[in-house]
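Visitor: need the 3D shape of this:
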Amino acid sequence: MEQTAVALQKIKEQLHVANYKLTPQREAILLVLLENEKDHLSAEEIYMLVKLQNFDIGLATVYRTLEMLTELRILDKVNFNDGMARYDMRKDGAKHFHHHLLCVECGGIDEIEEDLLMEAETIVERDYAFKIMDHRLTFHGICHTCQMRHS
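Guide: From the prediction side, this is the model:
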């Protein structure tokens, strides 16, 4: 819980710098995101979890808040080709979006924290005169659990 409080305080400071306030609605949304960080929730899932806490909030408020947090690079919007935008907390101090492993059988999503593309970025910037702002990498395959089921 202390880790959540520290993360929330850092986000509050980021909002303040960008001239936004941490309203009770925004705080409720952020708490759901922080408490479910590994789940890559959609806006509708976030809305339902906030509503479970008996918080009076509208779906439009959730969407507006998620867009604002994405613009401020507090969140990353992710699409895993399931037709639904999902949201992922950007790691504190991360220069780039982290990578994902997507199981094509069970739909499970794991995260890779290491930046595996630093050398590739250097080559792209040098050889193509292209200034990279960020990158996203998702590996599609079969997770260990699903592989074991087939053995």
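Visitor: alpha carbons only for contacts and neighbour counts from here, please
Guide: Will do.
Visitor: which residues touch residue 114?
Guide: 98-99 (Cα atoms under 8 Å, 6 or more residues apart in numbering).
Visitor: would you do the same for the sequence below? I want to compare the two.
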Amino acid sequence: MPNLTITEMNNLKEELKKKGYKLTPQRRAIVDTIIENEGKHLTVEEIYDEVKKDCPEIGLATVYRTILLLEELQIVYKLDLNDGCSRYEMVHKDEIHRHHHLICTKCGSVIEVEGDLLENLEVKIEKQYNFKIKDHSVKFFGICQNCGE
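Guide: Presented below is the predicted three-dimensional model:
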């Protein structure tokens, strides 16, 4: 399993401490699992299955509670890829906004789009509607190159 850098681990400990929580071995295993599976957009049940390999004593309820806590602390965020499941991925401090996703309607694969393609549009919307945008989530649906069409 990957290890968080000392800085990342200290930041995580600090965030948890601010809210009155500790970085328990179970919480660390959950975070490590999400990092190890970066880009796979795992559900809570899939995270549980992975964590259980190294922490067989962990319960599904612990994983659910930890994911909710990590989401509240903005360490992970929930994705809705229109498949009826909530999926999770790490929040990257260097990202101003969440990245965009391309979702194949044939095979269900998900491709992450690098970079924020909507900066100019955001500026226009903010000016036109006098609205300060904090974040956005964009999903494009279509057919991937493997499925062709």
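Visitor: what about the residue nearest to residue 122 of the second structure when sequence neighbours are not counted, neighbour count?
Guide: Excluding the flanking residues, the one nearest residue 122 of the second structure by Cα to Cα, 6 or more residues apart in numbering is residue 133, at 7.1 Å. When neighbours are counted by other Cα atoms under 10 Å, residue 133 of the second structure registers 11.
Visitor: wait, residue 133 of the second structure touches residue 124, no?
Guide: No. Assessed by Cα atoms under 8 Å, residue 133 of the second structure is found out of contact with residue 124, at 10.8 Å.
Visitor: now the helices for the second structure?
Guide: For the second structure, the helices defined by DSSP state H cover 6-18, 25-36, 44-54, 60-72, 119-129.
Visitor: kindly reformat those as CSV containing distance to residue 97 of the second structure.
Guide: Below are these laid out as CSV (distance: least, Cα to Cα, whole Å):
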stretch, distance to residue 97 of the second structure
helix 6-18, 19
helix 25-36, 18
helix 44-54, 23
helix 60-72, 15
helix 119-129, 10
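Visitor: buried ones in stretch 120-129 of the second structure, by neighbour count?
Guide: Using 16 or more other Cα atoms under 10 Å as the test for burial, stretch 120-129 of the second structure gives residue 122.
Visitor: and the helices of the second structure, which is most packed in?
Guide: Of the helices of the second structure, the one with the most neighbours on average (mean count of other Cα atoms under 10 Å) is helix 25-36, at a mean of 20.
Visitor: next, the mean deviation of that helix compared to the first structure.
Guide: Once fitted to the first structure, helix 25-36 of the second structure is off its aligned match by 0.7 Å on average (mean Cα distance after the TM-score superposition for the first structure).
Visitor: on that earlier part again, and of the helices of the second structure, who's closest to residue 85 of the second structure?
Guide: Shortest distance between residue 85 of the second structure and the helices of the second structure, using Cα to Cα, is found for helix 44-54: 9.1 Å.
Visitor: where does the closest one end up in the first structure?
Guide: Under TM-score structural alignment, helix 44-54 of the second structure corresponds to residues 43-53 of the first structure.
Visitor: what sits up against the matching stretch?
Guide: 28-29, 32-33, 57-59, 62-63, 66, 85-87.
Visitor: cool, and stretch 123-132 of the second structure?
Guide: Counting by Cα under 8 Å, 6+ apart, residue 133 sit against stretch 123-132 of the second structure.
Visitor: ok so, going back, out of the contacts of stretch 43-53 of the first structure, which is nearest to residue 107 of the first structure?
Guide: Distances from residue 107 of the first structure to those, taken by Cα to Cα, are shortest for residue 86, at 13.4 Å.
Visitor: the closest one -> the second structure?
Guide: Aligned partner of residue 86 of the first structure by TM-score structural alignment: residue 87.
Visitor: that match contacts residue 76, correct?
Guide: No. In this structure, residue 87 of the second structure is not within contact of residue 76 by Cα under 8 Å, at 9.9 Å.
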